[in-house]
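Q: I'd like to go over a predicted model; first the sequence, then the structure.
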Amino acid sequence: MAQQARIGLIGLGTMGAALAQNIAEKGFSIAVWNRTTQVTRQFHAEAGDLADRIVPTETLADLVDAVAAPRIIVLMVPAGQPVDDQLAALSPLLAAEDLVIDAGNADFHSTTLRTDAGLPFGFMGIGVSGGEDGARHGPSIMAGGTRAQWDLVQPILTAIAARAEDGTPCAAWMGPQGAGHFVKMVHNGIEYADMQMIAEIYGLMRDGMAMDAGAISRVFAGWNDGALRSYLIEITASATATEDPHTGRPLVDMIVDRAGQKGTGRWTAIEAQHLAAPIPVIEAAVMARNVSAQPDQRRAAEDRFGAAPTPCRLDTATLEQALIAGKILCYAQGFAMISAGSGMFGWSLPLPQIARIWRAGCIIRSTMLNDMARALDDHPDRNLVLAPLFADRIEAALPALRQVVSQGIAAGHPLPALAGGLMWFDMIRTARGTANLIQAQRDFFGAHGFSRIDGIDDSHGPWGG
């Protein structure tokens, strides 16, 4: 088969098919292969005007032959063993100058191990955010690999990426090894937390303020014109306004209260512990999804203790300010975790650039990221809550967050993410906390020692004397 395609792609599932169409639409010829040949044929048959730039292939060898050297081949297969299987199958077919890109939701540790495994071709991992619509029309892309590998694929990746309002492509090189997948993992953790905080505010309106779905939708739609303008607020307004075609009721009221997850939020929470990076808002969001998956236990507890939520005196303006504060605290924790990972793995992750490539295409895109990028430009090592602009915003919104959390909890509303953000903030702004007692306890039972406020280190107490 004549070498005619600029790039190849393996895996024509929902995301793979959308990404292949995006690549072809941007003017790049692309060879495609799927394990099931009929899927490949059908994809090409239904490609319409893009079919001339799509080369369907029936074997891996055909795919490799169809791509011009140095070959670039994108894997859009499930994370884990399927990736290793494809790498093994490609090994005898590719040359050292060729490049395979894992564009799935891989564990960044696995990406680093694969990079260091001595594959007979180049390998890099990229995080792709935005779901099916993003893959088709412009995702946010976080690339991990060598600089030379990025230079090779940069023309294609920046062409297919989303564009921010200033026209900047939302694709960038993060660093070597698993850096791209690490940043994508933290992105997904922030996504979990953002969604959870929105759901908590929704719950307060529904159960604490007796608002119906239509009224809630109008509130979210109004908020999307202000500081909270973002993709998640926008779709929340749309989702709560949607009518169930079968019953005529709000569709959101017909959905089972059980949230699914694919694991990336859990990975974020686990990795944060290894990095000693406090991310309580994200951890609370993961916990909340796990609890949501236990409906029988929740029903039994409600039968024993009674339904939790009762009315509470709040207004939507206060809820808006509380959500603004929660969002800032959540993103501050996420960027602090990225900074911790950057130091731990020696990656020099570009925090301002990360904020910029999240401004469009990805699930957590938000106008607030413009200000975050500028704040990180000024001082990338400073926590966002200490940046002057965000410090002022936190100070202004903090009374609302405190009111919402205190009144909501008093009325029995579960607010783990909002409360987690508030508790973290109160801890980081307390110069002398209560860890001195914990150190006393550790020394008492384990002789672990402690530092004294008068500057003497490695001290021990005369406990029990």
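A: Happy to help now that I have it.

Q: from here on, contacts and neighbour counts on C-alpha atoms
A: Noted.

Q: and stretch 378-393, what's buried?
A: Using 16 or more other C-alpha atoms under 10 Å as the test for burial, stretch 378-393 gives 380, 383-385, 387, 390, 393.

Q: same deal with stretch 292-300?
A: Under 16+ other C-alpha under 10 Å, the buried positions of stretch 292-300 are S292.

Q: next one: stretch 262-281
A: For stretch 262-281, by 16+ other C-alpha under 10 Å, it's 264-269, 271-272, 277-281.

Q: ok, M185 to G341 distance?
A: Going from M185 to G341 by C-alpha to C-alpha, to the nearest Å gives 11 Å.

Q: ok, V74 next?
A: Taking C-alpha to C-alpha, one finds V74 at 26 Å from G341.

Q: before we move on, what about D426?
A: Distance, D426 to G341, by C-alpha to C-alpha: 24 Å.

Q: okay, those two: which has more neighbours?
A: G341 (23 against 11; other C-alpha atoms under 10 Å).

Q: now that one. Nearest residue, chain neighbours left out?
A: Excluding its sequence neighbours, the residue lying closest to G341 (C-alpha to C-alpha, 6 or more residues apart in numbering) is L275, at 6.8 Å.

Q: ok, the one you found touching A340?
A: Yes: here L275 reaches A340: they are 6.4 Å apart, a contact under C-alpha atoms under 8 Å.

Q: now do the one helix or strand I270 maps to: which elements does it pack against?
A: Using DSSP states H and E, I270 falls within helix 264-275. Counting contacts by 3 or more C-alpha pairs under 8 Å, 6 or more residues apart in numbering; DSSP states H and E, helix 264-275 is packed against helix 179-203, helix 280-292, helix 316-345.

Q: export those helices as TSV, with columns for distance to S459.
A: Below are these laid out as TSV (distance: least, C-alpha to C-alpha, whole Å):
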stretch	distance to S459
helix 179-203	39
helix 280-292	32
helix 316-345	29
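
Q: neighbours of the residue nearest to H460 when sequence neighbours are not counted, how many?
A: Leaving aside its chain neighbours, H460 sits nearest to G449 (5.0 Å; criterion: C-alpha to C-alpha, 6+ apart). G449 is flanked by 17 other residues according to other C-alpha under 10 Å.

Q: what's the answer for the one 4 residues further on, then?
A: Taking other C-alpha under 10 Å as the criterion, the count of residues near I453 is 8.

Q: what angle separates the strand ranked longest in the chain from helix 179-203?
A: When the chain is parsed with DSSP state E, its longest strand is strand 122-129. For strand 122-129 against helix 179-203, the angle by axes from the mean of the first three to the mean of the last three C-alpha atoms, to 10 degrees is 10 degrees.

Q: ok, second structure coming up, stack it against the first:
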Amino acid sequence: MAQAEIGLIGLGVMGSNLALNIAEKGNTIAVFNRTVERTREFYEEAGDLKDRIIPCETIEEFVAAIKPPRPIIIMIKAGEAVDQQMEILKPHLEAHDIMIDAGNANFRDTMRRFDTLKDSGLTFIGMGVSGGEEGARHGPSIMVGGLEESWTRVEKVLTSIAARYEGDPCVAWLGENGAGHFVKTIHNGIEYADMQMIAEIYGILRDGLKMSATEIAEVFATWNKGRLNSFLIEISEIVLRAGDQLGSEPLVDVILDKAGQKGTGKWSVIEAQNMGVPATGIEAAVAARSLSSMKTEREAAEKILGLPDVPPLSIGDKAAFLADLENALLAAKIGAYAQGFAVMAAASREFGWNLPMPTIARIWRAGCIIRSQFLDEITKAFTESPDAANLIVTPAFAAMVKETDGPLRRVVSTAVLGGLPVPALASALGYFDSYRRARGTANMIQAQRDYFGAHGYDRTDGKDSHHGPWGSGLVAERS
């Protein structure tokens, strides 16, 4: 019997869809699930694709069914379960076989697993897969981290199943060990920010302009034809148009305002902080989700504090304000992406990955959740300015920041004066205002730090004097 080109363990929704995608693209795949009944059920449901699927009921049978060196995708719950599955597999594998974690793993776990296998003859790939269930079935964006020779072994299969943007496959090898999962983590962090900013704009339209879900859907539909064209804007229109299956209201109006999160946004914030890179849009989005989960506390607080005593939103010309909202969202989106790419650039230096920024933007253009027309512009910007310190100082994006500065400033001001929370939009404005200002206010912080902790400071004139006269009579006289 012919051997499979690749194997996959874990036939949940994502694993099943990925396996069908692999088979549909002409590759033979061996599959295994801890529950034998699920393997049999999956095979029976595969229809015309059965000829390229080898269902296996034991690990021994599964490993034997794959052509060496064996690439084995592990598509199960991230964390300890992956370590356990690796331990089960290891005694059955041979030199150069590759275990591939395709879940939402913490990149530090991926680096640890890579190091653990270093002297075993086996190797590891941490593979970020974005696009959800639909992407897994019909074409995801794939971010690969591992040895280049491991990538070479799986390149043909992964290229065949990846999403395509104008014929270009959205898959790439990004570097060794944790590079792929790190990039996927930052992708998800940007996704958090993008979703939060859209939600804040929705809040201004709903609570500030008193527009219905259907009216807001029309706004998003219009924006999706312009510079904000993206998967998230597209689905925002769709969910706003959906009716409640159990009633007559728009579905979005009966959904509880408590947002879930699985950890990747939080990891993005933690790693940004570890590397000293501001990612304020992602931070605001993660904090907003946490605050949203405090539903009972928020309800109690409204009873005690009430809503702000402010006049109704004053917007003047509605069409002009809607144009401002569109441009403000574009500006905030630029800030979130700029921060995400800055975090990746810092990680690339710290871990020696040499992450290819234009390639990352390129493989995000289709298949993934944050796919958008906007990413084509980022690809071009980093290709033309590969050494740029930040996306917002590349010529094209510097022009966009200048163009959208006024709308963002007006929208944030209007929302704040109207008592509407816009933490992510406001964070973008604060980021731009801080990043573009050559002389900031941290000199005051350095003076304070030196006063209470003798931490020292540098002088603008370069003179060799790094501590203030805080204990002298001069300070006493001035105070």
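A: In hand now; what should we look at? Everything numeric in this text was worked out from a predicted model, so none of it was measured.

Q: quick one: TM-score?
A: Overlay of the two chains. TM-score (TM-score structural alignment, normalised by the length of structure 1): 0.98; 463 aligned residues with a C-alpha RMSD of 1.1 Å.

Q: for the residue nearest to G341 of structure 1, give its distance to G8 of structure 1.
A: For L275 of structure 1, the distance to G8 of structure 1 - C-alpha to C-alpha - is 36 Å.

Q: which residues sit against stretch 171-181 of structure 2?
A: The contact list for stretch 171-181 of structure 2, computed with C-alpha atoms under 8 Å, 6 or more residues apart in numbering, reads 104-108, 110-111, 114, 124-128, 141-148, 151, 158-159, 162-163, 353-356, 359-360, 363.

Q: kindly report the same for stretch 104-121 of structure 1.
A: 75-80, 91, 94-100, 122-128, 177-182, 185, 264, 267.

Q: cool, stretch 308-320 of structure 1 as well?
A: Residues outside stretch 308-320 of structure 1 that contact it (C-alpha under 8 Å, 6+ apart) are 201, 207-210, 219, 223, 302, 400-401, 404, 407-408, 411-413.

Q: among the buried residues of stretch 378-393 of structure 1, name the ones in strands.
A: Among those, no member falls in strands (DSSP E).

Q: can you tell me which of those residues lies closest to G421 of structure 1?
A: Nearest to G421 of structure 1 among these: V385, at 11.6 Å, using C-alpha to C-alpha.

Q: tell me which residue of structure 2 lines up with that closest one.
A: The alignment partner of V385 of structure 1 in structure 2, by TM-score structural alignment, is I392.

Q: can you check W347 of structure 1 too?
A: So, by TM-score structural alignment, W347 of structure 1 is matched to W353.

Q: contacts only, for that match.
A: Residues near W353 of structure 2 by C-alpha under 8 Å, 6+ apart: 174-176, 179, 347.

Q: any idea how many residues pack against the corresponding residue of structure 2 for P462 of structure 1?
A: Residue-level alignment of P462 of structure 1 against structure 2, with TM-score structural alignment as criterion, gives P469. When neighbours are defined as other C-alpha under 10 Å, P469 of structure 2 has 11 of them.

Q: center of structure 2 - which residue?
A: For structure 2, the residue nearest the mean C-alpha position is N188 (1.7 Å; C-alpha atoms, centre = their mean).

Q: my guess is R393 of structure 1 contacts A325. True?
A: Yes: applying C-alpha under 8 Å as the test, R393 of structure 1 and A325 come out as touching, 7.4 Å apart.

Q: distance of the match of P462 of structure 1 from V475 of structure 2?
A: P469 of structure 2 is 7 Å from V475 of structure 2, by C-alpha to C-alpha.

Q: same thing with G263 of structure 2?
A: 49 Å.

Q: now do F124 of structure 2
A: 61 Å.

Q: which of these two has more neighbours?
A: Between F124 of structure 2 and V475, F124 has the larger neighbour count (other C-alpha under 10 Å), namely 28 against 11.

Q: mind listing what that one touches?
A: F124 of structure 2 touches 98-101, 113-114, 117, 146-147, 150, 177, counting by C-alpha under 8 Å, 6+ apart.

Q: in helices only, show me these.
A: Per DSSP state H, helices hold the following members of those: 113-114, 150.

Q: pipe those into TSV and attach distance to I66 of structure 2 per row.
A: As requested, those are exported to TSV (distance: C-alpha to C-alpha, whole Å):
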residue	distance to I66 of structure 2
R113	22
F114	22
S150	15
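
Q: where's P399 of structure 1, which helix or strand?
A: Per DSSP H and E: helix 388-410 holds P399 of structure 1.

Q: show me what that helix is packed against.
A: Identification of packing neighbours for helix 388-410 of structure 1 by 3+ C-alpha pairs under 8 Å, 6+ apart yields helix 316-345, helix 416-428.

Q: switch those helices over to TSV; also include distance to G361 of structure 1.
A: Listed next are these as TSV, based on distance: least, C-alpha to C-alpha, whole Å:
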stretch	distance to G361 of structure 1
helix 316-345	17
helix 416-428	25
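
Q: most tightly packed of those?
A: The highest mean neighbour count among those, using mean count of other C-alpha atoms under 10 Å, belongs to helix 316-345: a mean of 22.

Q: ok now that helix, how far from the chain's centre?
A: 12 Å (C-alpha atoms, centre = their mean, to the nearest Å).

Q: how far apart are it and its match in structure 2?
A: Comparing helix 316-345 of structure 1 with its match in structure 2 after superposition yields a mean distance of 0.7 Å (mean C-alpha distance after the TM-score superposition for structure 1).

Q: just the angle between that helix and helix 388-410, please?
A: Using the same axes, to 10 degrees, helix 316-345 of structure 1 lies at 120 degrees relative to helix 388-410.

Q: quick one: name whatever helix or strand follows helix 316-345 of structure 1.
A: Per DSSP H and E, the first helix or strand lying C-terminal to helix 316-345 of structure 1 is helix 351-357.

Q: which residues touch that following helix?
A: 140-142, 164, 169-172, 335, 338-339, 369-370, 372-377, 380.

Q: what do we get in structure 2 for A411 of structure 1?
A: By TM-score structural alignment, A411 of structure 1 lines up with G418 in structure 2.

Q: and its match, how many neighbours?
A: 19.

Q: what's around the closest residue to it other than its chain neighbours, how many residues?
A: Nearest non-adjacent residue to G418 of structure 2, counting by C-alpha to C-alpha, 6+ apart: L313, 5.3 Å away. Neighbour count of L313 of structure 2, defined by other C-alpha under 10 Å: 18.

Q: what of L417 of structure 2?
A: By other C-alpha under 10 Å, 16 other residues sit near L417 of structure 2.

Q: residues near the residue nearest to it when sequence neighbours are not counted, how many?
A: Among residues not flanking L417 of structure 2 along the chain, V310 sits closest, at 7.1 Å (C-alpha to C-alpha, 6+ apart). Here the count is done by other C-alpha under 10 Å, and V310 of structure 2 has 10 residues near it.
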